[in-house]
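> next input, structure requested:
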Amino acid sequence: TTVRHFWSLTVLLCCLAAHSSGQKDTDFYTTVSTLSGLIHVEKQVKVDLLSYVERLRVVQDSILNFVQDRQPYDDLTSPSALSDYLKHPVHAFQLIKRMTAGLKTVEAQIKRMRKFDPLIKIREMRKQRLLPWEEDFQGLATSLVTLQDTYALDLHELTKGHLHTEIPRNRTIPGRLPLNARDCLNISQAAMRQAMYDLAVKWAEQAVAKGADEEPPSIPKQELDRHHEAVVKKYNELLGTRGEAAEPGQTHEVPEQDRAKQSAESKAQLTQEVTPDDQEDQSYKRLCRGKLLRSPKMESQLRCRYYKGQDGFFALQPIKLEEMNLKPYIIVMHDVLQDKDIKELMAFAEPRVRKTLPYLFICHIHTFYSAWLNEDEAPIAVRMNSYLRALLGMGTSDTDEEAEAYQLANYGTGGQFLPHHDFLQDSFHSYNSSADYYLQYGTGDRVATLMIYLTDVEEGGATVFPTLGLRLTPKKVNLFFISLRNSDGARILHWVVFTVCIKVTFFCLAVANKWFLSYSNVFRLPCSTDRNASLAPLV
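This is a model prediction of the structure:
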């Protein structure tokens, strides 16, 4: 049955794997799944707060009754009259009773309120990561800035709550909630933290413009003006001290106050020499926006064909194979696995991802949630390993150290995997050499990467290879397999950089990754000079 109804898988052959190491950060990255849970938490917080307000009303009434209960001595103004009043034993009894038993009733009600204080519960929920932290808010503001920068989102539409881009197609994803002046200020501050001073100035200008029309204002005008002045000053200082040497995105060609006056001719004179890193960054963004960077000549060398598997397992129903690149060899396979298997995989993944949520972090390379699924934990992992072994001809068992377990990654708004290498050699810094690691563990480095898209996304989420000018659009149950097997493998291994999941602008992207290890697979998929051989172009 697995042969007949399949997923749509994209297979990429290239010797890179997701390098998930990096310096830890304490930020907690919110995905769509956690945001959905946060809505339920918000409802509970509302119930708790309303219950607290009702109890407060009871205490308030009790306090008001005590305060507003007028006593005969309230009208006595002279000390002698007050003294005569207190000489009466009943009057003295009533006063003492009022300030003991009567006041104790109010005290008891106030003390009981401490037991129902929602602040204690809210703090505990934050401690358990059921509620977001300040870092989450700042992280999402940063995501908006990076999304705007990467996809060239229209700033004015963004302040209205809409996502609008003209690249790769003129399209608007409407939103229901606009941004106010304080929101724009927060995003400007996020841009400042990312050293994106040109965007920081634009968001500060939007904050000032929004604040002028707000009634009541969401933030004092003085605070807006101070921030705007500070960001413009920083912007111009950077230009004055670093000029054309500033990093791309940090400044425009001229100071902020003179931008409108700058002509196209003078801008051209200020064009800086493009460095390889800058070129890669620009290629990354252009690919994210859907632009084509490869020539027709390069595309003309690619072809499509039917694939029967390494041992002919798919002879009765061949797999549709589409070549995307030759060096390294990257292909897309369509209609490969069943959709029900995705549901089963996601069912095993969700509790494991949720279990790790309080302990996850953003590193400088990726921003997503992840969990690991071993073949001894789920039948679906065993079935997928067996199926992929027949499909690819490579060892897939994590128990036998032929490959790593499945990494289940969940990307949210602005979730990304920055350009990186997949091999692990550079990450073995704790050993004298990578050979020490290989010899000690007997597995070898990663020689292949497998990626499976488990969900669709409306915008974004593509896999791009900046140095190849290649963009692969995500599709549910697409699988990417990457393997380098030619003599140039070492060179390509170290220099080909790709991005797993650009920025997810809308909806959530879930991916299953698997990495194959060299020692058990080095002879399973040998090099071939036959272009017609399975998974082997003429390289």
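> C-alpha from now on. contacts and neighbour counts both.
Will do.
> just the helices in the stretch 1-150 of the chain please.
For the stretch 1-150 of the chain, helices defined by DSSP state H, counting those that start in this stretch occupy the ranges 32-68, 79-86, 89-97, 103-115, 118-127, 134-151.
> what residues does the third one touch?
In this case it means helix 89-97. Here helix 89-97 makes contact (CA atoms under 8 Å, 6 or more residues apart in numbering) with Tyr85, Leu86.
> now find how far off-centre it is within its chain.
Centre-to-centre, helix 89-97 and its host chain are 68 Å apart (CA atoms, centre = their mean, to the nearest Å).
> Arg352 in helix, strand or coil?
Recorded secondary structure, Arg352: helix (DSSP: H, G, I helix; E, B strand; the rest coil).
> what does Ile452 give?
Classified using three-state DSSP, Ile452 is strand.
> that one: neighbour count?
26 (other CA atoms under 10 Å).
> would you map the strands across the stretch 201-350 of the chain?
304-307, 319-325, 330-334 (DSSP state E, counting those that start in this stretch).
> which residue is nearest the middle of the chain?
Gly415 (2.5 Å; CA atoms, centre = their mean).
> including mean neighbour count, could the strands of the stretch 201-350 of the chain go into CSV?
Output for those, formatted as CSV (neighbours: other CA atoms under 10 Å):
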stretch, mean neighbour count
strand 304-307, 16
strand 319-325, 21
strand 330-334, 23
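> tabulate these (TSV), appending distance to Val522.
Output for these, formatted as TSV (distance: least, CA to CA, whole Å):
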stretch	distance to Val522
strand 304-307	22
strand 319-325	22
strand 330-334	19
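> quick revisit: out of the helices of the stretch 1-150 of the chain, which is the most enclosed?
Stretch with highest mean neighbour count among the helices of the stretch 1-150 of the chain: helix 134-151 (a mean of 19; mean count of other CA atoms under 10 Å).
> what helices and strands are in contact with that helix?
Applying 3 or more CA pairs under 8 Å, 6 or more residues apart in numbering; DSSP states H and E, one finds that helix 134-151 contacts helix 181-193, helix 276-288.
> closest to Phe361 out of those?
Ranking the helices and strands packed on helix 134-151 by proximity to Phe361 (CA to CA) places helix 181-193 first, at 18.3 Å.
> residues contacting Ala405?
Neighbours of Ala405 in contact, by CA under 8 Å, 6+ apart: Trp372, Leu373, Asn374, Glu375, Ser397, Asp398, Lys514, Trp515.
> of the helices of the stretch 1-150 of the chain, give the one that comes closest to Glu265.
Using CA to CA, these put helix 134-151 closest to Glu265, at 24.7 Å.
> compare with the first, here's sequence two:
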Amino acid sequence: MCLLRVYIYEYRYVCISFFLYSKLGEYQREHEDAAADMSAYVSNPINAYLLTKRLTTDWRQVENLMAHDVGVEFLNNITNYRHILKFPSDEDLNGAAVALMRLQDTYKLDTSSVARGMLNGIQYSTAMSSDDCFELGRQSYVNHDYYHTVLWMSEAMTRLQEEPQNQTQTFTRADILEYLAFSTYKQGNVERALTMTNELLELTPDHERARGNKVFYEKEIAELQAERKVKGDDGSESTPVSDLPIAKGDPSDYTFSERKAYEMLCRGELKLTPADLRPLRCRYVNNNVPFLRLAPLKLEEAFLDPYIVIYYDVMHDKEIELVKKLARPRFRRATVQNAVTGELETANYRISKSAWIRTEEHKIIENIVQRTEDMTGLDMSVAEELQVVNYGIGGHYEPHFDFARRDEIRAFQGLNTGNRIATVLFYMSDVEQGGATVFTNLRIALSPKKGSAAFWYNLHRSGEGDFRTRHAACPVLTGSKWVSNKWIHERQQEFRRPCGLEPDHGEFAI
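Sure thing, here's the model as predicted:
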């Protein structure tokens, strides 16, 4: 008996050592790839997800194995320094998975291609394993996202069948079938859900939930065939059972048609016609500013009504680096203003980090603000502080207005400077893929170009909001997007942009 125990212990020790050795090789390969170009590595959404997974679910698995006397001392040292190392959390892992799903939907990325490390036909990283795909499917399930659960669990199944047998695998074919069957049912395909449940029962005949679900599916199919409908909510006793965690996401706040236009603009599938482009011009302007007579600005018209222009070479590299340096220590999750309470809060439709910089903090910031006044002809004393925003992997801002609507009576209540009359958006980086600013009503997209700035009025000359300026920031597919913006308010602009006989009379005299 003692000899048998020794053999069992040695076998377990060999299995654990083999697993840890394979993990070590995997981490070393990824470390070499990352060390070659760290910023490029983490700006890849696949790498960002995989790195987060390695330090959450994968690391817990390593911890559990090392706890069997393989590396207890080392493990204790790592545990003591976790707060210093700032390991990502499960929430971070879910965020990385959601970001990848968002990119997949917006840019119509093929699941198998993403799993191979390809984005829009470009190879960015190594291929995912079946375990990586399984975790993406599980995170989608947790978010009540059955569509992506089916996509990624199916990919996990394909890769599991192609990979060599691994005794340390954390999931089985039966686990995948359980997720697939229930998610397929939630998508409305009861027949397919029953087929998968039967496959699951062939593998694990004593699976209690699967047996209960099988009865339900068969009953519902029979009723459908008899042209009767099953009545009952997800919580009723007749509904298939799943004890896996689910969290309901926030509902979308814009229509399907606008979402479709938003995503098509992000992909570059909607563009202005030649007839729309014909009247647009590029030119040098001085805006009647004495200094600009010596150094005129480069202006490109992006749209005429409402008037949207792009200025080029209006923020220099030295200025950009200073703005980034000042902003980084202050970065916080970007917020939006609640239309009812007026309070600032985070929202899933705006994913980015932001910071605010006062004009008087540095001479370069003063120069940027003065240049903004020269570009717009508006008084900067009633403008908000310079807001700096960084959109990382999957970072986006869904369609919104910069101005406050009539029913938002608490908006800007502490400023006493009126509504936001105009927006100036500085682009402080190029973006390899994605990250465009799109106007969903106008069907135009502005691609980030380092050093340029977009300018538009949010209000008509009458002071009414111009709803045509509804815009969005497309998700960043690869790279990192840095912008800064000045929101200019309407008080003290009476003589700089006076009311006219028509809503926007004289708008082109900029």
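> my guess is the residue nearest to the centre of the first structure contacts Lys503, does it?
Yes: at 5.4 Å, Gly415 of the first structure counts as touching Lys503 under the criterion of CA atoms under 8 Å.
> may I ask which of the contacts of Ala405 of the first structure has the most neighbours?
Going by other CA under 10 Å, Trp515 tops those with 28 neighbours.
> mind giving me CSV with the helices of the stretch 1-150 of the first structure and columns for distance to Asp277 of the first structure?
Shown next, in CSV, are those (distance: least, CA to CA, whole Å):
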stretch, distance to Asp277 of the first structure
helix 32-68, 32
helix 79-86, 87
helix 89-97, 82
helix 103-115, 58
helix 118-127, 40
helix 134-151, 16
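> and those helices: which comes nearest Met346 of the first structure?
Closest among the helices of the stretch 1-150 of the first structure, using CA to CA: helix 32-68, at 12.1 Å.
> just checking, what packs against that closest one?
helix 103-115, helix 118-127.
> can you name every helix or strand that the first one contacts?
So the one you mean is helix 103-115 of the first structure. Against helix 103-115 of the first structure (3+ CA pairs under 8 Å, 6+ apart) you get helix 32-68.
> mind listing what Val314 of the second structure touches?
Leu297, Arg371, Gly451, Ser452, Ala453.
> give me the neighbour count for the last one.
The criterion is other CA under 10 Å. On that basis, Ala453 of the second structure has 26 neighbouring residues.
> ok, the aligned partner of it in the first structure to Asn513 of the first structure distance?
By TM-score structural alignment, Ala453 of the second structure lines up with Leu479 in the first structure. Distance of Leu479 of the first structure to Asn513 of the first structure, given as CA to CA, to the nearest Å: 9 Å.
> would you list the contacts of Ala405 of the first structure in TSV and tack on distance to Val67 of the first structure and secondary structure?
Listed next are these as TSV, based on distance: CA to CA, whole Å; DSSP: H, G, I helix; E, B strand; the rest coil:
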residue	distance to Val67 of the first structure	secondary structure
Trp372	62	strand
Leu373	64	strand
Asn374	67	coil
Glu375	70	coil
Ser397	76	coil
Asp398	73	coil
Lys514	70	strand
Trp515	73	strand
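> dump those to CSV, plus distance to Arg123 of the first structure.
Shown next, in CSV, are the contacts of Ala405 of the first structure (distance: CA to CA, whole Å):
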residue, distance to Arg123 of the first structure
Trp372, 30
Leu373, 33
Asn374, 35
Glu375, 39
Ser397, 44
Asp398, 41
Lys514, 38
Trp515, 40
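> among those residues, which one lies nearest to Gln310 of the first structure?
So of these, ranked by how close each gets to Gln310 of the first structure (CA to CA), first place is Ser397, at 17.2 Å.
> got a list of what that closest one touches?
Glu375, Asn385, Ala403, Glu404, Ala405.
> could you redo the last one with a cut-off of 7 Å?
Shown in contact with Ser397 of the first structure (CA atoms under 7 Å, 6 or more residues apart in numbering): Asn385, Ala403.
> what of Arg333 of the second structure?
Ser352, Lys353, Ser354.
> again with Glu300 of the second structure
Arg281, Cys282, Arg283, Val309, Ile310, Tyr311.
> so where do the strands sit in the stretch 351-500 of the first structure?
Going by DSSP E, counting those that start in this stretch, the stretch 351-500 of the first structure shows strands at 366-367, 369-373, 406-411, 416-417, 446-453, 459-460, 463-465, 470-472, 479-483.
> closest one to Thr150 of the first structure among the ones you listed?
Using CA to CA, the strands of the stretch 351-500 of the first structure put strand 459-460 closest to Thr150 of the first structure, at 10.2 Å.
> which residue in the second structure lines up with Asn410 of the first structure?
In the second structure, Asn410 of the first structure lands on Asn390 (TM-score structural alignment).
> what is the burial count for the residue nearest to that match when sequence neighbours are not counted?
For Asn390 of the second structure, ignoring the flanking residues on the chain, the nearest one in space by CA to CA, 6 or more residues apart in numbering is Trp482 at 4.7 Å. By the criterion of other CA under 10 Å, Trp482 of the second structure has 24 neighbours.
> what do we get in the first structure for Trp482 of the second structure?
Using TM-score structural alignment, Trp482 of the second structure sits opposite Ala510 in the first structure.
> neighbouring contacts of the strand or helix carrying that match?
Per DSSP states H and E: Ala510 of the first structure is located in strand 509-517. Around strand 509-517 of the first structure, the neighbours that count as contacts under CA under 7 Å, 6+ apart are 17, 396, 402-412, 443-457, 461.
> tell me roughly how far that strand lies from the second structure on average.
Compared with the second structure after fitting, strand 509-517 of the first structure deviates on average by 1.0 Å (mean CA distance after the TM-score superposition for the first structure).
> ok now that strand, how far from the chain's centre?
17 Å.
> what is the subsequent helix or strand relative to that strand?
Past strand 509-517 of the first structure, the next helix or strand by DSSP H and E is helix 518-521.
> gap between Gln148 of the first structure and Thr367 of the first structure?
17 Å.
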